[in-house]
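Student: How does the following fold in three dimensions:
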Amino acid sequence: MRTIGVYSGDPSLVGVGSFFASPLGTFLAGLVLIVAFAAIFVTGLNTYMRVQNVLFVVAMLSLVAIVVVALTADPGQFMARFNAYFGAVTGHRDTAKTILDSLGKKAPSASGVDLHDTVASMTWAFSVLGFGLASAYIGGEVKGANRAQIRGMAGSVLFSAAWMLLLAAVVLRVVPYDFIGAVGAADPGKTGLGFTPVFTELISALTSNWLLLLLIGIGFCLWTYAWLPIYIITTTRNMLAWAFDGLLPVRVSTVDERFHSPVVAILLSSALGIVFLAIYSFDTGFATISGFFGQVWTYMLAGLAAIVLPYKLKDLFEGSPVRWRVAGVPVLSIVGGLSIVGMGVIEYAYLNDLNSGISFKAPTMILINVAVLLSGFVFYGVTRFIRARQGVNLGLAFAEIPPE
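Tutor: The predicted model follows:
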């Protein structure tokens, strides 16, 4: 919206763009998206797939547009185009100088390879690529899942990683490395930017072609919402499983006869999503990736389960299509061990990265994440106690993997 306002010469649209970067704007935008996707999922998974396919094509075209602009732009003209574009936002003739002056000696600069910084940067890649396995939650609802899941989970990660590398390369071709670091480090409130521009807006400053501008802007919005349907899918399927196992009321597992969708679970997860959206929007203590610290623990627990499963449930493992071994050791156990090591490195990076929002400098967020993790054990213990008083043994539900 800010880009449209700059190129159309309409200050009010620039203000609208800044509004949606504010806490209230963030909440309202998120609220609309949650309600919209809840409605889509209520009408069935097939509806979501059709909508997703269309939006994916548009989003991919936006990436192509970014590459085209970045490869055809003159790197020598970037600063001039940057100042011309953001001058309409900040009111400064030389916004680039304003940014650098605000940082002074703290302005970032290129240096040699640093192992700590390299490891810390892995956390951001994980925050995007770590959820390629989310489609497993709907694996039983997809035709030919035995092949589609392997291609989809591994292929999506490789596809996304390739585009991330390509975009980084083409953007850094035209945007000076040190300067893009300065833009990220500067306080947008002190420079008049309002909010920190992301790489799509920096690239938009290099073209006045309306088709490319709209593709880049709309496509960026389509990519940013991608986490939302993933979480709706995972939370609702978790709720279904918990209801089947007796951990939640049976009503939560109700599936609509017309749309074949878990309406109660969708509405419940959406309501909880709105609550946490409000907390995230209005409480500055919650950083973008602060919750990932707790999620990494779940990955580590899954890795631990992968290690012990071939030994704990031998019959199940021997009857599976992945009963592979290397030197007599189950491949599943090896992968589980590697997963724990990798997740441990990422967890270490979170705790030692001052910009993660959950480092040792922010112990409150660490305690919150630990509390959330432990709350699952408390919930299970309390529920099992209540069910036992009702004559129901919840332990039997976990004695074996249920049939599909």
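Student: only C-alpha atoms for contact and neighbour calcs from this point on.
Tutor: OK.
Student: got the residue ranges for the helices in the stretch 101-250 of the chain?
Tutor: For the stretch 101-250 of the chain, the helices defined by DSSP state H, counting those that start in this stretch occupy 115-129, 145-174, 177-185, 188-191, 199-204, 210-224, 227-244.
Student: Point out the most buried one among these.
Tutor: Comparing the helices of the stretch 101-250 of the chain by mean neighbour count (mean count of other CA atoms under 10 Å), helix 199-204 comes out on top with a mean of 21.
Student: Give the other helices and strands that that one contacts.
Tutor: For helix 199-204, the elements it packs on are helix 45-72, helix 210-224, judged by 3 or more CA pairs under 8 Å, 6 or more residues apart in numbering; DSSP states H and E.
Student: Pipe those helices into a markdown table and attach distance to residue 7 per row.
Tutor: Below are the helices and strands packed on helix 199-204 laid out as a markdown table (distance: least, CA to CA, whole Å):
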| stretch | distance to residue 7 |
| --- | --- |
| helix 45-72 | 16 |
| helix 210-224 | 9 |
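Student: right, and the ones you listed - which one's nearest residue 293?
Tutor: helix 210-224 (20.3 Å; CA to CA).
Student: Out of the helices and strands packed on helix 199-204, the one nearest residue 89 is which?
Tutor: helix 210-224 (16.9 Å).
Student: what's the angle from that closest one to helix 45-72?
Tutor: Interaxial angle of helix 210-224 relative to helix 45-72 (axes from the mean of the first three to the mean of the last three CA atoms, to 10 degrees): 130 degrees.
Student: Can you spell out which helices and strands pack onto helix 210-224?
Tutor: By 3+ CA pairs under 8 Å, 6+ apart, helix 210-224 packs against helix 45-72, helix 199-204.
Student: I have a second one here; can you model it like the first so I can compare?
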Amino acid sequence: MDKNTSIFVRQSTGLVREASFLDTAIFTAAFSAPVGVTLAFGVFWALGAFPGTDIVLATALSIVLDIPILIMMAYMASSMPRTGGDYIWVSRIISPPIAVISNFAAALSACIGAAYWARVWASMCIGPSFTILGNVLNNKVLANIGKIAGTSGWTYFFAIFLTLILALSLSAGTKKMFKIQNICFFIGMGGTLLAFLVFIFGNQTTFIGNFNHFAQQFTNSSNSYKMIIENAKAAGLTLMASHSFSATLPTIGCIMTFMLWNFWSVYLAGEMKSAGNRKRQLSIMLTALLWDAGFIIIGALLLFRVAGYNFVQSINFLYSNAPNKYPLPVPPYYNLFAGMITKNSIINILIAITFLFWNLPAMVGNTFMPIRTLFAWSFDRILPEKLSEVNEKTHSPIPAIIVITTLVVAIITWSTFSSSFFTLLSLGVVCGIIVISIVSISAIMFPYVQKDLYKSSPANVNLFGIPVLVITGVLSLLVMGLLTYLLVMYPALGISSPKLIIEFVAAVILIGLAIYYSSYIIQKRKGIDINLAYKELPPE
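Tutor: This next block holds a predicted model:
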């Protein structure tokens, strides 16, 4: 068969299975809920949005909700371990157009996530880190850097700088990329563990004294700790005597924004060692889930013990709901609080510097996935062949890397000067709902639509005579129903109205269908029926 009319672009992807268990577990954990930055921002924001929430309980419930999704994803990935993840499964079980919709939603969410982690690097890491350094070393230059790091110009500069570093890492090849990812992850994790130790040996009296000393220059008050609590109450915060489940419930939606994605290793299936091993796939996902959730719970409990729940709630409430009354030059992030506990310069410097390393590994999965999406679509001739080209030396799809990097830069450029990025981030969660819902339907159909493939696959497991995929598929749909309910009922999660969700989902569906059918028509005119590719699994 002529190369130009063959089913696939070529008979080998050119990618190499060189990702180890450790590489993939870190890839997934850093993508879904990178411990340091999730503690710094993503979790405690809920204290201001939903006063009285129990973050520990919400995180524990999120673990339970995530488990059926991970089992389903692990079974599907091990049954068809190819580059493309849900695109491969859905196209072979339901239909190619639905697969493109699902995979497009996942790729869009990932690109939004990449832009987010790049965009907040300045405000979340650089700003608090230099503020701590300036405070500890009594250096006004460093303190001023921390103060201006979050301004739009510097936010944009640092975001583009980090994105370019990531693009170079991805271009160096999967093996080198993982080495860079792992080094950054362990540096960041080392700083987070050091911060935990500081909290463990710290006490509230010392924290209040050090915080008052630091904040007095901005508040003109000798008791800034108490002043912040009083200002929050004056701004409308009601301090609860105990936790409220009505406030905890929407916090699950906040935490699931990060925790929802512990299945992300499926997008490494084409380059992961022993990807067809069901237990290995599930072990990676559960390791990432328990690692992230465990550290979030420990971090929250330590912070509340030392800083006080009411204070942490008050300062986050002011920052989110009454910024004109928020006195500090940097946001109330975890690394900033850690710097308030001890006056030991070396410890504070280490905590401050190591927090700078969290965002790069968080961005790896967010860019890796859409790059492989372009690759997989190109390999099946939905997109131009150029996007499936792989560098012979590094085994990296350079053209796809360039396209996705350009797209991420475009989102960063727009988001830096837009006030709607938080809404866009929440719509990224809607993308996740689309993906998991479609995969859930595929999982339910798999044992009956692809009987031969299912019977010979690692997913062929029954519980009480019912395929596990069917059980987990139904449970996953129910979880997505709950998450959709939370997004609709609680506008504080970022979605202003149900209409916006409907319009967004409709747009994703229409774009996905347009991509597939325009490619189908173009290739048909060349004498190529791209549907033939979906009759079999692509080569490795």
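Student: ok so, going back, can you tell me which of the helices of the stretch 101-250 of the first structure comes nearest to residue 62 of the first structure?
Tutor: Nearest of these (CA to CA): helix 210-224, 4.7 Å.
Student: What are the boundaries of the helices in the stretch 401-540 of the second structure?
Tutor: Ranges of helices in the stretch 401-540 of the second structure, per DSSP H, counting those that start in this stretch, are 421-449, 451-455, 468-489, 498-525.
Student: who touches residue 323 of the first structure in this structure?
Tutor: Taking CA atoms under 8 Å, 6 or more residues apart in numbering, we find residue 323 of the first structure in contact with 317, 330, 331, 332.
Student: The second one corresponds to which position in the second structure?
Tutor: Matched to the second structure by TM-score structural alignment, residue 330 of the first structure sits across from residue 467.
Student: For its match, give its distance to residue 474 of the second structure.
Tutor: 11 Å (CA to CA, to the nearest Å).
Student: likewise residue 253 of the second structure?
Tutor: Applying CA to CA to residue 253 of the second structure and residue 474 of the second structure gives a distance of 20 Å.
Student: same thing with residue 171 of the second structure?
Tutor: 39 Å.
Student: again, but for residue 408 of the second structure
Tutor: Taking CA to CA, one finds residue 408 of the second structure at 34 Å from residue 474 of the second structure.
Student: And these two? Which one has more around it.
Tutor: residue 408 (25 against 19; other CA atoms under 10 Å).
Student: who wins for proximity to residue 290 of the first structure among the helices and strands packed on helix 199-204 of the first structure?
Tutor: That would be helix 210-224 among these, by CA to CA, at 17.4 Å.
Student: For that closest one, give me the average deviation versus the second structure.
Tutor: Averaged over the aligned pairs, helix 210-224 of the first structure sits 2.5 Å from the second structure after superposition, using mean CA distance after the TM-score superposition for the first structure.
Student: Please tell me how far that helix is from the chain's geometric centre.
Tutor: Relative to the centre of its chain, helix 210-224 of the first structure is centred 18 Å away, using CA atoms, centre = their mean, to the nearest Å.
Student: Check stretch 298-312 of the second structure too.
Tutor: Computed by CA atoms, centre = their mean, the chain-centroid distance of stretch 298-312 of the second structure equals 24 Å.
Student: coming back round to it: so which of the helices and strands packed on helix 210-224 of the first structure comes closest to residue 109 of the first structure?
Tutor: It's helix 199-204; of those, that one is closest to residue 109 of the first structure (CA to CA) at 18.1 Å.
Student: Give the aligned range of that closest one in the second structure.
Tutor: Using TM-score structural alignment, helix 199-204 of the first structure pairs with 334-339 in the second structure.
Student: ok, now stretch 2-16 of the first structure?
Tutor: Using TM-score structural alignment, stretch 2-16 of the first structure pairs with 131-145 in the second structure.
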